[in-house]
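Undergrad: Provide a 3D model corresponding to the input given below.
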Amino acid sequence: MGPQPRPEHATAYVVGVDFGTLSGRAVVVRVSDGEELGSAVLEYPHAVMDRVLAATGEKLPPEWALQVPSDYVDVLRTAVPEAVRNAGVDPRDVIGIATDFTACTMVPTTADGTPLNELPGLETRPHAYVKLWKHHAAQEQANRINRIAEERGESWLPRYGGLISSEWEFAKGLQLLEEDPELYNQMERWVEAADWIVWQLSGEYVRNACTAGYKGILQDGEYPSEAFLAALNPDFASFAEDKVKHPIGALGSQAGTLTEEAAGWTGLPAGIAVAVGNVDAHVAAPAAQATDPGQMVAIMGTSTCHVMNSDVLREVPGMCGVVDGGIVDGLYGYEAGQSGVGDIFGWYVDNQVPAADKRKADDAGLSVHQYLTEQAQDEPVGGHGLVALDWHSGNRSVLVDHQLSGTVVGMTLSTKAHEVYRALLEATAFGTRKIVETFNTAGVPVTEFIAAGGLLKNRFLMQLYSDVLRMPISTIGSDQGPALGSAIHAAVAAGAYPDVRAAAAAMGQVNRDAYLPDPERAAAYDRLYAEYELLHDYFGRGENQVMKRLKDIRREAYSKAAVSA
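TA: Below you'll find the predicted structure:
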């Protein structure tokens, strides 16, 4: 028999809430065994603002991605009570709630946590809104951070694979300062959404160790120095001290208790435990029982985040970061990722698939994704004569460059839609293989690969990944891995288990070796992967800068259009 909760919690429940890119999902979970009893989802009313600002209709520049923070509170008001009703449990038996969030997703606030966009007169200012994780408009600032950090020999830079991302806290904060300094001065707190939502639930602002380390450049208890920040911009010198620094909470610890106001939103008892916040990817590792060294979990959705624990500290080129206790206490947590995966497949279906194929899918009672997958899986490996780069949303790992873009090589007048679709599926698998090989080479071996997230539903894609990686693939046993992971942390915060490892052993779910590589297909994919590597280095390591020049041309065109308007 595995770990059991403390006797007083044997019949108790917890709620996990997963805040994704487009929606929030609440799940009610039994503490004793992780059984998921009920769930509910709310699509964010404002979705993602990446073209126009909803309040004004103002056109946003390229690479922007904003959200409205009140949408997150709507999830607490709507999805949580609905999930409890669907579970058929007595709310009085719920002992804790925990949340996870996309990252790095940043909320500019006042000292009391009020988002700036909610202040009178600021709803028209784009920088007053949440900057979503895939807001890539701070690349210029990220480049400067990387250049000056390398010149100064900053000790924290190798902990992030030698490069920090435009997605992260300091690059986005520097962009805000330089593009709207008045608003920057009004901002008193620069808050991860993962911590902001916990603030709303508990009334307590506690920085979680995960985002502080991976996205906030907190290493060995210190943020980048004032001298370094001043070298970026003199007005940025006190950024960490004034707007970022705050007490850190360990993962699985209690941030506070549910306030009366939040109890009214959620229908849960006031005073129950509210866990310290977490990231949607990292929180899924315990849900898949991946708490030992070498177990890499790939959370595959709109993007893919790769997380794993290790008992060794190494510098892995192009990793997103390594943080002591970043996933579970006592081990180094590593992170890497791909900025676009499901987003790429969705873009292709929405914008590139002929109407005739969409009609055929409809006639067959299939989604376009299902139809293209069925067509693609009948083709032999390499039969399309294509290879693609999965950089439609830039490259997070191992190049850490969001000025790169996607491409498909080999198209002819006879190329079919399902062939391009398959090439895009393969490209994301090749990107993951590049990450796995980089970790292995750096001395952080990947011994097990566990897939989680919405893309698990595509069995062909999972088998493709197994063949490309030449590894068995285990799968998480839950369709709602991040929410289950949050529930596990809620159970620990409520005192039902002594630590995250024990809770994961009791409540986590995994199917070992669900997919096994086929040697013949794997050999065929090796040939395509070799071509992918050639393109990867040619376009990604500076030999050909055409992708960046095209983005410069695009930005200049938008700037001229804005001036003339």
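
Undergrad: could you use CA atoms for every contact and neighbour count after this?
TA: Fine.

Undergrad: surely Gly330 is within a strand?
TA: No. Assessed with DSSP: H, G, I helix; E, B strand; the rest coil, Gly330 is coil; it does not lie in a strand.

Undergrad: hmm, Val323 and it touching each other?
TA: No. The criterion here is CA atoms under 8 Å, and Gly330 misses it with Val323 at 10.6 Å.

Undergrad: which one's more surrounded, these two?
TA: Val323 (26 against 12; other CA atoms under 10 Å).

Undergrad: residues in contact with that one?
TA: Contacts for Val323 were tallied using CA atoms under 8 Å, 6 or more residues apart in numbering; they are 159, 210, 213-214, 219, 332-334.

Undergrad: now the second one, please; I'll put the structures next to each other:
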Amino acid sequence: MEVLLGIDMGTGSTKGVLVDTSGSVIATETVAHSMDLPRPGWAEVDAENLWWREVCGISTALMAHMPSGAVLAGMCVSGVGPCLVLCDDDLRPLRPAILFGIDTRAAAEIAVLTAEFGEAEILERAGTLLSSQAVGPKLEWVRRHEPEVFDRATGWFGSNSFIAAKLTGEYVMDHHTASQCDPLYATRDYTWNLPWAQRICAHLPLPRLVWPSEVVGTVTAQAAAATGVPVGTPVAAGTVDAYSEAFSVGVRRPGDQMLMYGSTMFLVQVIAEYHSDPALWTTAGVERGTLALAAGTSTAGSLINWLQGVTGGASFEELVAEARDVPPGSEGLLVLPYLAGERTPVFDPQARGVVAGLTLRHGRGHLFRAAYEGISFGIRQILERFDDAHSGARTVAVGGGLRSPIWVQAVSDITGRLQLIPEQGIGASYGDALLAAIGTGLVPADTDWAKIAREIKPDMRNRELYDDLYATWRELYPATKEQVHRLSGQTTG
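TA: Okay, here's the model as predicted:
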């Protein structure tokens, strides 16, 4: 019996799974963690003492569940991204990893690099305008603000490529992650954008580019001792967790979409042809030679958690019950869910939350429902941009937020989309196991383990109401932007 090991280092936890070649789950392990927020606008993780330590612990635990006579045929690790890990020759991180778009420290560097290379040229070559999601400005920030760290570094990594290097000693980066390292990668050509990459990376060598399912090396003796994984086990490159999760639920054909309900919302859509949009991220896909669009919000489930805390700490179930008693539209209450700025499509770190239409009649249930509806209006705004590239043909929903019936129904009602809920909800680690199975040749490249368990259909009775509210919701951000920016200057984060 041949078994695959998949591990994903997410925002709030690291998860691992053992899977056989049919996709049947043998065992799972999860370790919760949190990111560090040392300053306003900063989001970091200790790559060595959190990511690597948890990969070692989960690997060791899962190896104890190996069936008698089974062989570990391959492994793959994904992680949050795009991130920046700077290391020395011994793969020691020289500073905490700088996380994806929620870390907004490089605003000045975004402006500098945009002025240097040109906004239109960046969009044409990289497929994406520079934002807090891009790795290039984060590298520039370290070079300008921590020159001693930058000068000592001999390699730079994403979360998954750091683990791949720890396991195998190989210096690689998967094409998808590289395509989010704007402006270092030429997405249309699937290669490094050498003039700009060499300008920003300076003395740092560019990693060898590979596709996520490619076997990049085998587990070394040193890594085997730390992880419990046998020496010589093949290691596939892996990729950013959201894309591995999309892969795990069968989002693989042009028009396929994934909605990830989490502390933020993340959306992926596979496209047939290269398409750039200043409000979206154009990226390489998971499979060789494919392309995708991506978008992400800065809050989603985190907004609901915040509301739960500031409204008296009622249980989630109590709040859901109260919100269910509120009719769709929240009786004229609208929420801009920008409590941590916003990524797609406004890319404004100074954006802030707005509640409009509040009256003495509104209660906690109204706020709770209106927050879900505000998040859902943002999803509709993003999906309309996706449709400009390739009409969505199939929408698969994943993530912890699916436990809220109000949220998932609001998304279907407001967007008009049928959502497919997969049977297997393990997430990116399940996709990692499939990538390892494909990369080692144990299953054909078109193997899909995903099975759909249920559907969420839009309630067309609410369509006209939500169309009217959406039109008003879209007016709120431009109408309040100037005032909100002035207010954001009065806060410390």
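
Undergrad: quick one: which of the contacts of Val323 of structure 1 sit in helices?
TA: Counting by DSSP state H, the contacts of Val323 of structure 1 place 210, 213-214 in helices.

Undergrad: please indicate which of these are buried?
TA: Neighbour-count burial (16 or more other CA atoms under 10 Å) is assigned, among those, to 210, 213-214.

Undergrad: go ahead and flag the most central residue of structure 2.
TA: Centroid-nearest residue in structure 2: Ala242, 4.4 Å away (criterion: CA atoms, centre = their mean).

Undergrad: map it across to structure 1 for me.
TA: Under the alignment (TM-score structural alignment), Ala242 of structure 2 pairs with Ala281 in structure 1.

Undergrad: part of a strand, is its match?
TA: No. Using three-state DSSP, the assignment for Ala281 of structure 1 is coil, not a strand.

Undergrad: what sits against it?
TA: Residues counted as contacts of Ala281 of structure 1 (CA under 8 Å, 6+ apart) are 102, 298-299, 305-307, 482.

Undergrad: for these, give me CSV that also has neighbour count.
TA: Converted to CSV, those look like this (neighbours: other CA atoms under 10 Å):
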residue, neighbour count
Thr102, 21
Ala298, 28
Ile299, 27
Cys305, 26
His306, 26
Val307, 28
Pro482, 34
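
Undergrad: which ones among those residues lie within strands?
TA: The members of these that map onto strands under DSSP state E are 298-299, 305-307.

Undergrad: all the strands of the stretch 51-200 of structure 2, in order from the start?
TA: Shown for the stretch 51-200 of structure 2, the strands assigned by DSSP state E, counting those that start in this stretch span residues 71-79, 85-87, 97-98, 155-157, 172-174, 185-186, 191-192.

Undergrad: returning to what we had before: quick check, nearest of the contacts of Val323 of structure 1 to Pro61 of structure 1?
TA: Tyr214 (26.9 Å; CA to CA).

Undergrad: residue in structure 2 matching the closest one?
TA: Tyr214 of structure 1 maps onto Gln180 in structure 2, by TM-score structural alignment.

Undergrad: wait, what's in contact with the counterpart of Leu425 of structure 1 in structure 2?
TA: Using TM-score structural alignment, the equivalent of Leu425 of structure 1 in structure 2 is Tyr372. Listed by CA under 8 Å, 6+ apart, the contact set of Tyr372 of structure 2 reads 304, 406-407, 410.

Undergrad: likewise for Gly38 of structure 1?
TA: Contacts of Gly38 of structure 1 by CA under 8 Å, 6+ apart are 27-29, 83-88.

Undergrad: 10 Å - rerun?
TA: Counting by CA atoms under 10 Å, 6 or more residues apart in numbering, Gly38 of structure 1 makes contact with 15, 26-29, 80, 82-89.

Undergrad: let's have those residues in a markdown table, adding neighbour count and distance to Asp311 of structure 1.
TA: A markdown table is the format used below for the contacts of Gly38 of structure 1 (neighbours: other CA atoms under 10 Å; distance: CA to CA, whole Å):
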| residue | neighbour count | distance to Asp311 of structure 1 |
| --- | --- | --- |
| Val15 | 33 | 31 |
| Ala26 | 32 | 33 |
| Val27 | 29 | 32 |
| Val28 | 31 | 33 |
| Val29 | 29 | 31 |
| Val80 | 30 | 37 |
| Glu82 | 21 | 41 |
| Ala83 | 22 | 38 |
| Val84 | 27 | 39 |
| Arg85 | 18 | 42 |
| Asn86 | 15 | 41 |
| Ala87 | 19 | 39 |
| Gly88 | 12 | 42 |
| Val89 | 17 | 40 |
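
Undergrad: got the residues you listed as JSON lines, with distance to Ser339 of structure 1 columns?
TA: Below are those laid out as JSON lines (distance: CA to CA, whole Å):
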{"residue": "Val15", "distance to Ser339 of structure 1": "29"}
{"residue": "Ala26", "distance to Ser339 of structure 1": "25"}
{"residue": "Val27", "distance to Ser339 of structure 1": "26"}
{"residue": "Val28", "distance to Ser339 of structure 1": "30"}
{"residue": "Val29", "distance to Ser339 of structure 1": "30"}
{"residue": "Val80", "distance to Ser339 of structure 1": "29"}
{"residue": "Glu82", "distance to Ser339 of structure 1": "32"}
{"residue": "Ala83", "distance to Ser339 of structure 1": "30"}
{"residue": "Val84", "distance to Ser339 of structure 1": "33"}
{"residue": "Arg85", "distance to Ser339 of structure 1": "36"}
{"residue": "Asn86", "distance to Ser339 of structure 1": "34"}
{"residue": "Ala87", "distance to Ser339 of structure 1": "34"}
{"residue": "Gly88", "distance to Ser339 of structure 1": "38"}
{"residue": "Val89", "distance to Ser339 of structure 1": "38"}
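
Undergrad: so which of these are in helices?
TA: Using DSSP H, the members of those that fall within helices are 80, 82-87.

Undergrad: what's the closest of the residues you listed to Ala522 of structure 1?
TA: Closest to Ala522 of structure 1, out of all of these and judged by CA to CA, is Ala83, at 42.6 Å.

Undergrad: structure 2: which residue goes with the closest one?
TA: Ala83 of structure 1 maps onto Leu62 in structure 2, by TM-score structural alignment.

Undergrad: since that was my last question, I'll sign off now.
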